[in-house]
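**Student:** sequence and computational prediction follow.
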Amino acid sequence: MAGGHGCRIATLECSAMKRFLIADDHEAVRLGLRAVLEQRADWEVVAEANDGSKALTAAIESRPHVAIVDFSMPRMTGVEVARRIRDYPLQTEVLIFTVHKSGLLAQQAFEAGARAFLTKSDANRSLLAAVDALLVHKRFCSESCRNELDHGAGGEADRGRGLTPREQLVVKLVAEGYSNKGISAILNLSVKTTEAHRAAAMRKLDVNSTAGLVRYAVRAQLVEA
């Protein structure tokens, strides 16, 4: 009887644990986030990733309650990861974590299915509040972006509103230096399909060279300069 009671307690304790995924291409950031999150006895980091593709795989495998995902990562943006998690679908809330103070990026994140957008400069005072909001399925937006989000935002990233998610991802990978063949392997597409996405993006962005795509990607903060 006592043993059975102990098992039930252990099961209850296990079920109460909140699981987290941290995805950022900087190890120091991941370590810092882990240290903050695991100060809570019932919070556990169950997976880490250093690029967007690995983040999606880790989310599917570990099914965390919350995924904290950097906006600018190799291979796939945090916004694309959020969109894939939503479409899969997984019962995982996504927090986009970024150095960029941009209401437009916050809006893109929310449209993709993320429920929280937090700038790294606000993390010290707001990270735990953002996570607490996510755990009860409430939206959270970084204070430094809230005004801009409420009043709309223009800028270079606005040019990309006509891009499909796949076209935007192709542009990001072009800016990271991948060839059409390399992009095709990452996205599991034919080279011909990749070329079509690339051509469509160039037409929509009104650029006529790889350099033009790279300039757009940097200015739109799809990649770090």
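**Tutor:** Great, that's in hand.
**Student:** contacts and neighbour counts: CA atoms only from here.
**Tutor:** Noted.
**Student:** now the helix or strand harbouring E80: buried residues?
**Tutor:** Element membership for E80, per DSSP states H and E: helix 78-87. Neighbour-count burial for helix 78-87 flags 78-86 (criterion: 16 or more other Cα atoms under 10 Å).
**Student:** what's whichever helix or strand comes after that helix in contact with?
**Tutor:** Counting by DSSP H and E, the next helix or strand C-terminal to helix 78-87 is strand 93-98. With contact meaning Cα atoms under 8 Å, 6 or more residues apart in numbering, strand 93-98 is reached by 65-72, 78-79, 82, 109, 113-120, 130-131, 134-135, 137.
**Student:** tell me how many other residues surround F97.
**Tutor:** Residues near F97, counting by other Cα atoms under 10 Å, number 26.
**Student:** take this one as well and set it beside the first:
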Amino acid sequence: MVRILLADDEAMIRAGVAAILGVDPAFEVVAEAGDGREAVDLAISHRPDVALLDIRMPKLDGLAAAAEIRRVAPGTAVIMLTTFGEDDYIAKALDVGASGFLLKAGDPRELIAGVHAVAGGAAYLSPKVAQRVITQLSGGRMGRGAHARDRIEVLTDREKEVLALVGEGLSNAEIAGRLFIVEGTVKAYVSTILTRLEVRNRVQAAIVAYEAGLVRQDR
């Protein structure tokens, strides 16, 4: 069972997200918060597997709440809920340790897939969000893509395969199943990839995978 904390200052949004999550019997919304400070307190008391946080909330915004949750409840992975008008926040969310980014107006199937991925230890970028993250961070897609392709040349062919699957949002277990290797080997590959690419987490590695063209943009 994946235990979820849902935080948004709009009750109707919380109700809608909770209804979508309720379709999957593997999910349980254990707590709901209407502001960032409450979200941090509930993360401490409930220790959920995943916290879904709106970026803009009163008392403590989603970015600050995410950073605090990662500090006080490191076992809780964080997914940020964003809108198209909040591009400036996305790069900052990467820095505070968010593992996923989803659009509020996105496909409900992405919400379910994203929570599963992040709960399994993977990163998840909604395809549309991924495109905007890349654009926001790059300031120029063509130059950024060429740089990313140069960066991945330090990787072996097998490591590139693993990186592509990280970019697709697969967990270590799913990557192991796809490549017919054991999960421990995947963990070793991911650790090496992060080191060689000089990135701090799977989300940043996934962005490199997108930029380098290892991940299909229409998935």
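**Tutor:** Good, I have the coordinates. Everything numeric here is computed off the predicted structure, so don't read it as measured data.
**Student:** re the thing from before, of the contacts of strand 93-98 of the first structure, just the buried ones, PyMOL syntax please.
**Tutor:** In PyMOL syntax, the buried subset of the contacts of strand 93-98 of the first structure is picked out as below (16+ other Cα under 10 Å):
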select buried, resi 65+66+67+68+69+70+71+72+78+79+82+109+113+114+115+116+117+118+119+120+130+131+134
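**Student:** residues contacting the residue sitting nearest the centre point of the second structure?
**Tutor:** Taking Cα atoms, centre = their mean, the centroid of the second structure lies closest to G100, which sits 1.5 Å from it. By Cα under 8 Å, 6+ apart, the contact set of G100 of the second structure is 78-80, 114, 118, 123-126, 203.
**Student:** rerun that using 7 Å as the cut-off
**Tutor:** Residues near G100 of the second structure by Cα atoms under 7 Å, 6 or more residues apart in numbering: 78-80, 114, 118, 123-125.
**Student:** what does it align to in the first structure?
**Tutor:** With TM-score structural alignment as the criterion, G100 of the second structure lines up with A116 in the first structure.
**Student:** which single one of the contacts of G100 of the second structure is nearest to S191 of the second structure?
**Tutor:** A123 (14.0 Å; Cα to Cα).
**Student:** how many neighbours does the counterpart of the closest one in the first structure have?
**Tutor:** Aligned counterpart of A123 of the second structure in the first structure: R139 (TM-score structural alignment). Using other Cα under 10 Å, R139 of the first structure is surrounded by 16 other residues.
**Student:** how close does the closest residue to R139 of the first structure other than its chain neighbours get to K181 of the first structure?
**Tutor:** Using Cα to Cα, 6 or more residues apart in numbering and skipping the chain neighbours, the partner closest in space to R139 of the first structure is R115 (4.9 Å). Computed as Cα to Cα, to the nearest Å, the R115 of the first structure to K181 of the first structure distance reads 34 Å.
**Student:** S99 of the second structure versus A67 of the second structure, what's the distance?
**Tutor:** Look at A67 of the second structure and S99 of the second structure: by Cα to Cα, they are 12 Å apart.
**Student:** if we can go back for a sec, how much space between the match of A123 of the second structure and A109 of the first structure?
**Tutor:** 11 Å.
**Student:** how far does the strand or helix carrying K92 of the second structure sit from the chain's center?
**Tutor:** Assignment of secondary structure by DSSP H and E places K92 of the second structure within helix 87-95. On the basis of Cα atoms, centre = their mean, to the nearest Å, helix 87-95 of the second structure sits 12 Å off its chain's mean C-alpha point.
**Student:** quick one: what's aligned to E44 of the first structure in the second structure?
**Tutor:** Using TM-score structural alignment, the partner of E44 of the first structure in the second structure is E28.
**Student:** oh, that last question was meant for L12 of the first structure, not what I typed.
**Tutor:** Across the two structures, L12 of the first structure finds no equivalent in the second structure, going by TM-score structural alignment.
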